[in-house]
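**Q** Below are the sequence and a predicted model; questions follow.
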Amino acid sequence: MDKQKENKRAQMESEFDVKDIIVIDNGADSVKIGISGEDHPRKIVDIDAMRDMYVYVLDQLLQVNEISSCNILIIDSPLNSKEYKKQIADILFDDMKVNSVLFQNSSTLSLFSTGETTGLVIESGHSQTTCIPVFEGFPILHAFQHTNLAGQKITEILKEVKYIYYFFFLINTYIIKELNKASSITVTDAIYKSIKETMCNVARDYHIDLNNDNISLEEKSYELPDGNILDITNTMKYKPPEILFNPSIIGDNSMSINQMIMDTLGRCDNEFQEELLRNVVLCGGSSLFKGFLQRIEKELISQVPSHIQRKDINFIQNSHRRYSAWIGGSMLGSLSTFQSLAITKNEYEENSEQKLTIINKKVF
């Protein structure tokens, strides 16, 4: 982050009026929770039943004394229906009696975490990869694009790669040893997830990297918890994340990340395109792959319209990008304007016949 952006973020932070706003990011793989003003979520928990999860979060994890005084920020996806939001609001207001709730778009918050309010946000998480333009804090939903090719599918492809079959015996041997500690499914998934996160890379040129023999022993060796060493082939290393950039290799006709970017830009005016590309934010757990930024940059620069200066395209890939949306929520929850944006319990109860309308008006 350059000096100008650091100053802009510092200016935002200087306006914070810290209150106990509880920030909850309902991810597909995990839930990130904590208090506004904090740099990282306090707890990351697996999703179970929504109502039970909220009770557990407030009562056990955060040890809130008076739930009725709680103000909640729910980090939301544009793919979630209004009815889904109403169900969450009903749980929080009717069952738990919280004071106020604000639903906020995850991409907007990811952008906000960088100190910007206008930009193009590419978020690749567990179950979805999304591309959405944001203007002055408001998502431009008519230009929104998404695909189900993301972290979960990448793990599935890693499991399916034929070169991985030869070490099933090693994995199963380890599972047998661990049966008294955890289920076989948990152990297997944990191993595959670890292989994915530590060994898989995004290729700069897929076919060239796939045939590259100059890979160090360290880069192609994965140690299982029991000490056995797995030899990671180039196919295992590069094919799983390649589906984000070339879905056709698995017979999928979804748009690639760069196709989504170009489609999104094409739905925006030319002048707005230039402004968006000054802040291209890469975030979500799947953006952590080595080579992710370089591949997007390489393809985008070769595809953008001629009226856009290549030197004006700026990518933002912060170290906290796995939790960008939560951190942006933490910052927003610390602003003195939070209560003016949120739905209050009184407002929700007084308009029982118009709950969906209220939610629709106050979802950003």
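**A** Now that the structure is in, tell me what you want to look at. Keep in mind the model is a prediction, meaning the values are calculated, not measured.
**Q** CA only for contacts and neighbour counts going forward, please
**A** OK.
**Q** measure stretch 162-169 end to end?
**A** 14 Å (C-alpha to C-alpha, to the nearest Å).
**Q** residues making contact with the host helix or strand of Leu282?
**A** Taking DSSP states H and E as the definition, Leu282 sits inside strand 280-283. Residues outside strand 280-283 that contact it (C-alpha atoms under 8 Å, 6 or more residues apart in numbering): 110-111, 119-125, 293, 313-318, 321-324.
**Q** do that again at 6 Å, thanks
**A** Strand 280-283 has contacts (C-alpha atoms under 6 Å, 6 or more residues apart in numbering) with Gly119, Leu120, Val121, Ile122, Glu123, Phe315, Ile316, Gln317, Arg321.
**Q** same question, stretch 141-149
**A** Ser127, Gln128, Thr129, Thr130, Cys131, Ile132, Met260, Thr264, Arg267.
**Q** okay, pairing it with this:
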Amino acid sequence: MSIYEGLSADKLAVVLDLGARYTKFGFIGEFAPRCIIPSEIKCPSSGKIRYIYSYTDENDLYSLLVEFVHMLFFKHVLVTPKDRHVVIVESLLCPTLFRDTLAKVLYRHFEVASILFVPSHLVALCTLGVKTALVIDVGYEEVQIIPVYEGVPILKAWQAQPLAAKAIEARLRNNFINAYNNMKNAAGDCGDTDTFAEDVSELPDSVIEDIKVRGCFVTTMERSEMISKSEPVKEPPPLKYRIKGDKLILIPGICRETAFEVLFERDNDTNSIQDLVLKSILECGIDTRKQLAENLFLVGGTVMAPGFKSRFMREVKALLHSPEYCDRLPLNTVKLHNPPAKDNYTCWLGGAIFGATDMLQMRSLSREKYLSLNTVPDWSNLAHNELVISKLPT
């Protein structure tokens, strides 16, 4: 018998936010998830640690999700999933295969009572108590921007690009390798090579991620322009990072400072994060643009980096007054919301708030309904629409 089963006669519903890199899991009505863990599990067939989103086909995904969901329930929250209600916080761009397979695992393998799928960009606004905002989700693989006006997502204005934590870590690794090779050559000329006992090109992704979180920051807009023009700037102090307990590697200050620049650099297609924000606003109706610009909402673990929000606002305001946008988007004010929770689990908190309302009973898909349909109803799939014909009075 699980620990929490005896506390209440009613089984509390659980909230699952399964991200590309980290998963948030907990109970409805609580202010924080019970656990935030990597979205990885030991593969039952190969025995290797794999990320959930690295599946090859439906059967592979099914086996990974069975092991992962079992770990969530029986290791991290210590409750049984049988006959329990589940709230799943998902992206509007979630693949249908992943959505259907996750539902199949929960309904058929774990026999949950019902599932309520809620869009992450929409329920995130529950934490603010507003109905209109431009939600900017900067996760691991990509940034997703979806405007929400009066509680309705404007899907035609969505923007998405692979400008997120994965791109930052790739930039950090490349810059680190180049700086390391230069230092190694300089040390070799001096006959001192003991400092570079570890080849940084072989560092695992988990170490690069830890270096990004612990040692990197977002520089100011002025320093970024100076670095891009190769002007002399005072470099931040290097960071000594210990690996394997007894080895130290030196992380140059310039690598710490420039890792996040990949998000703000404009290419030929102008796909920087600030461009995506203004492009999304331009795709919306002219009567909604002012309200959306005054309700920017950043979510996702990447935006927790030191200096990210201030740099983001400077970049958006500067681009807004540039000749490219000043005539097409004449806005004077741009404002950013401050959520009541950490940015990395704001969407989960919105799902916990939404699931604590009557909507859980009104909009959930029960196990009986799923077994009769053998699929998850999709609002964009006309096969699930039912035509009701009423007889006219004679």
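**A** Cool, the structure landed. Bear in mind that the values here come from a model prediction, so they are computed numbers and not experimental data.
**Q** Quick TM-score on the pair, please.
**A** Remark: TM-score between the superposed chains equals 0.79 [TM-score structural alignment, normalised by the length of structure 1]; 328 aligned residues with a C-alpha RMSD of 3.1 Å.
**Q** Just the ones of the contacts of strand 280-283 of structure 1 in strands?
**A** Judged by DSSP state E, strands contain the following of these: Gly119, Leu120, Val121, Ile122, Glu123, Phe315, Ile316.
**Q** I figured the fifth one hits Pro133, correct?
**A** No: with contact taken as C-alpha atoms under 6 Å, Glu123 of structure 1 and Pro133 are classed as non-touching, separated by 11.3 Å.
**Q** Tell me which of these two has more neighbours.
**A** Pro133 (31 against 28; other C-alpha atoms under 10 Å).
**Q** Leaving out the residues flanking it, which one is nearest to the more buried one?
**A** Nearest non-adjacent residue to Pro133 of structure 1, counting by C-alpha to C-alpha, 6 or more residues apart in numbering: Leu120, 4.5 Å away.
**Q** List buried residues within the contacts of stretch 141-149 of structure 1.
**A** Buried members of those, scored by 16 or more other C-alpha atoms under 10 Å, are Ser127, Gln128, Thr129, Thr130, Cys131, Ile132, Met260, Thr264.
**Q** Turn the residues you listed into TSV, including distance to Ser330 of structure 1 and secondary structure.
**A** Listed next are these as TSV, based on distance: C-alpha to C-alpha, whole Å; DSSP: H, G, I helix; E, B strand; the rest coil:
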residue	distance to Ser330 of structure 1	secondary structure
Ser127	23	coil
Gln128	22	coil
Thr129	22	strand
Thr130	21	strand
Cys131	22	strand
Ile132	21	strand
Met260	28	helix
Thr264	28	helix
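**Q** out of these, who's nearest Asn279 of structure 1?
**A** Ile132 (12.1 Å; C-alpha to C-alpha).
**Q** sorry, back to before: show where the strand holding Leu282 of structure 1 falls in structure 2, residue numbers please.
**A** On structure 2, the counterpart of strand 280-283 of structure 1 by TM-score structural alignment is residues 296-299.
**Q** any idea how far that stretch is from the chain center?
**A** 12 Å (C-alpha atoms, centre = their mean, to the nearest Å).
**Q** Most widely separated two among the buried ones among the contacts of stretch 141-149 of structure 1?
**A** Maximum pairwise distance among these (C-alpha to C-alpha): 20.0 Å, between Ser127 and Thr264.
**Q** for the contacts of stretch 141-149 of structure 1, which one is nearest Val101 of structure 1?
**A** Ile132 (23.6 Å).
**Q** In structure 2, what residue corresponds to Ile157 of structure 1?
**A** Using TM-score structural alignment, Ile157 of structure 1 lines up with Arg171 in structure 2.
**Q** sec struct for its match, please.
**A** On the three-state scheme (DSSP: H, G, I helix; E, B strand; the rest coil), Arg171 of structure 2 is labelled helix.
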